[in-house]
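**Student:** A predicted structure for the sequence below; I have some questions about it.
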Amino acid sequence: MKPVAIFRHSPTEGAGHFALFLTEHAIPWQMIHIDQGEAVPADAAAFSGLVFMGGSMSVNDDLPWIPRALALIRAAHARDIPLLGHCLGGQLMSKALGGVVTKNPVKELGWGRVTVAESATAREWFGDIREFDSFHWHGETFSLPPGAELLLSSPHCANQAYAIGKHLGMQCHVEMTEQMIRDWCENGADEIAANLHSPAVQSAATMQAQMRDKLPGLHRVADRLYRHWLHGLAK
């Protein structure tokens, strides 16, 4: 099997639980360190699937790798090579496939409840899960690209996840681990402090106090989504 390509855009925003999931299921994967200057591959067909992680930049920033990533996403979509996006990754997918990324009404930083849409497609991805506590860290939001179906919403962000066939784009973070949360709280201390007035922003202490209770449930949701996504991998 060809490896799954995982694109890392920030040193602290790696694959987290997703990498553990792939390893447990004996799925080969390759990390592409965009944050270290590695080039965006030219050929999507070299991989069984493409996975884009988070990052502090905007997809609307003038960065040399962004147009290349958007072109790779479009090429993979055209060849039906499965795409999976986490936060910035979901925004990259949206922009590449005809959506737009704009400022969200408020920042979402920390734990927050998301609700699963009432649709057949949402049932395919989430099974009997109706709502769950996810982790969030974003100030922008994506529109649904043409052909996408809404899967998740939250009170502070209408578009939390969408599917286009076998492709899944998410605004929320289901890939979190305890260490990732600690790292984000440390690196994002100034951002948290500047936005504590937001109804969707928690303190670092609250985020970390809740993670041991909430992470097992989040991982169960992630495992469900990742298992469904694996079905579409190119052999």
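**Tutor:** Alright, I've got the coordinates.
**Student:** make it CA atoms for all contacts and neighbour counts henceforth
**Tutor:** Fine.
**Student:** continuing past the helix or strand hosting residue 23, what's the next helix or strand?
**Tutor:** Residue 23 is located in helix 17-24, with elements delineated by DSSP states H and E. Using DSSP H and E, the next helix or strand after helix 17-24 towards the C-terminus is strand 29-33.
**Student:** tell me what that next one is packed against?
**Tutor:** strand 4-8 (3 or more Cα pairs under 8 Å, 6 or more residues apart in numbering; DSSP states H and E).
**Student:** Just the angle for the strand it packs on relative to helix 17-24, thanks.
**Tutor:** Using axes from the mean of the first three to the mean of the last three Cα atoms, to 10 degrees, the direction of strand 4-8 lies 160 degrees away from that of helix 17-24.
**Student:** Put this next to the previous one:
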Amino acid sequence: MKSALIIRHLAFENLGTLESVLEHRGYELHTVDATLADLTAIDIVSPDLVVVLGGPIGAFDEQQYPFLMHELALVRKRLDSGRKILGICLGAQLIARVLGSQVGSMGVKEIGFAPVTLTEKGQRSYLAPLAEGWPVLHWHGDQFQIPVGAQRLAGTAICPNQAFSMGSAVLGLQFHLEVDPLCLEPWLVGHAAELGVAGIEPVDLRDQAQALGARLAPIAQGIFCDWLDLA
């Protein structure tokens, strides 16, 4: 049986629609809470797949959240192994930082469902279905620069660097392709303070999610399957 190590920072920012993809493909899932686990004792190399999920802190906030230094060390070790790693939001920012790229605040929040614009390389990649304009969930105030040697795959007007890849093993997504629009309510509750500060009404996000319904999930799952199939 294949194995996948999932590193999460909040319980409700989970694998979402990616979970059933991995289960159907025979992965045994092991989830680690980065805020509580002894990250120095984790075997980051052996799993067939590592997924580093999102969270509301910054990839550069290690002075406030010291566990991030251990998490960055894990990400570095995984990258050095050459084995598959997927980073989403904070996870992608941690990968970018380890690869030497700048990560910092955009000065604004990008929150809500909206499409991304694919680069030429993105249009030829597993992200190609998003070229049809499917809205994906954005929920961030920080951004990464594209690492040297990586391919930029997607962007938005607010945040031009939304996705990058390095070969077939490394994929970083700033947007939350994994989120099931039908399961957004925990996000609205868990990030209520952030929404309030940003002046964003939960009802608006709820309406966007309900308009999408279950249509986005199979598209996201297909994208993840195509990436997993890359040798």
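**Tutor:** Arrived safely. It should be emphasised that the depicted structure is a prediction, and the values quoted were computed from it without experimental measurement.
**Student:** that older thread, pull out the buried positions in the helix holding residue 23 of the first structure.
**Tutor:** Within helix 17-24 of the first structure, the residues that qualify as buried are 17-19, 21-22, counting by 16 or more other Cα atoms under 10 Å.
**Student:** Also stretch 116-124 of the second structure?
**Tutor:** Those would be 116-119, 122-123, for stretch 116-124 of the second structure by 16+ other Cα under 10 Å.
**Student:** cool, stretch 75-87 of the second structure as well?
**Tutor:** 75-76, 78-79, 83-87.
**Student:** Who are the contact partners of the residue most central in space within the second structure?
**Tutor:** Among the residues of the second structure, the one closest to the centroid is residue 88, at 1.0 Å (Cα atoms, centre = their mean). Residue 88 of the second structure makes contact with 51-54, 172-176, according to Cα atoms under 8 Å, 6 or more residues apart in numbering.
**Student:** Kindly recompute the last result at 6 Å.
**Tutor:** Neighbouring residues of residue 88 of the second structure by Cα atoms under 6 Å, 6 or more residues apart in numbering: 53-54, 172-174.
**Student:** hang on, the earlier thing: in a markdown table, list the buried residues of stretch 75-87 of the second structure along with secondary structure and distance to residue 31 of the second structure.
**Tutor:** Below are the buried residues of stretch 75-87 of the second structure laid out as a markdown table (DSSP: H, G, I helix; E, B strand; the rest coil; distance: Cα to Cα, whole Å):
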| residue | secondary structure | distance to residue 31 of the second structure |
| --- | --- | --- |
| 75 | helix | 15 |
| 76 | helix | 19 |
| 78 | helix | 16 |
| 79 | helix | 19 |
| 83 | coil | 18 |
| 84 | coil | 16 |
| 85 | strand | 14 |
| 86 | strand | 14 |
| 87 | strand | 14 |
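**Student:** any chance you could map the strands in the second structure?
**Tutor:** 2-8, 27-33, 49-52, 85-88, 103-114, 117-118, 136-144, 151-155, 163-166, 170-173 (DSSP state E).
**Student:** Mind reading off the mean deviation between the fifth one and the first structure?
**Tutor:** On superposition with the first structure, the average gap between strand 103-114 of the second structure and its aligned counterparts reaches 1.3 Å (mean Cα distance after the TM-score superposition for the first structure).
**Student:** how far is that strand from where the chain is centred?
**Tutor:** 14 Å (Cα atoms, centre = their mean, to the nearest Å).
**Student:** Which positions in it come out as buried?
**Tutor:** 103-104, 109-114.
**Student:** Closest to residue 144 of the second structure out of those residues?
**Tutor:** Nearest to residue 144 of the second structure, judged by Cα to Cα, of these is residue 103 at 4.4 Å.
**Student:** Which residue comes closest to residue 159 of the second structure once chain neighbours are left out?
**Tutor:** Take residue 159 of the second structure and drop its neighbours on the chain: the residue closest to it by Cα to Cα, 6 or more residues apart in numbering is residue 143, 6.9 Å away.
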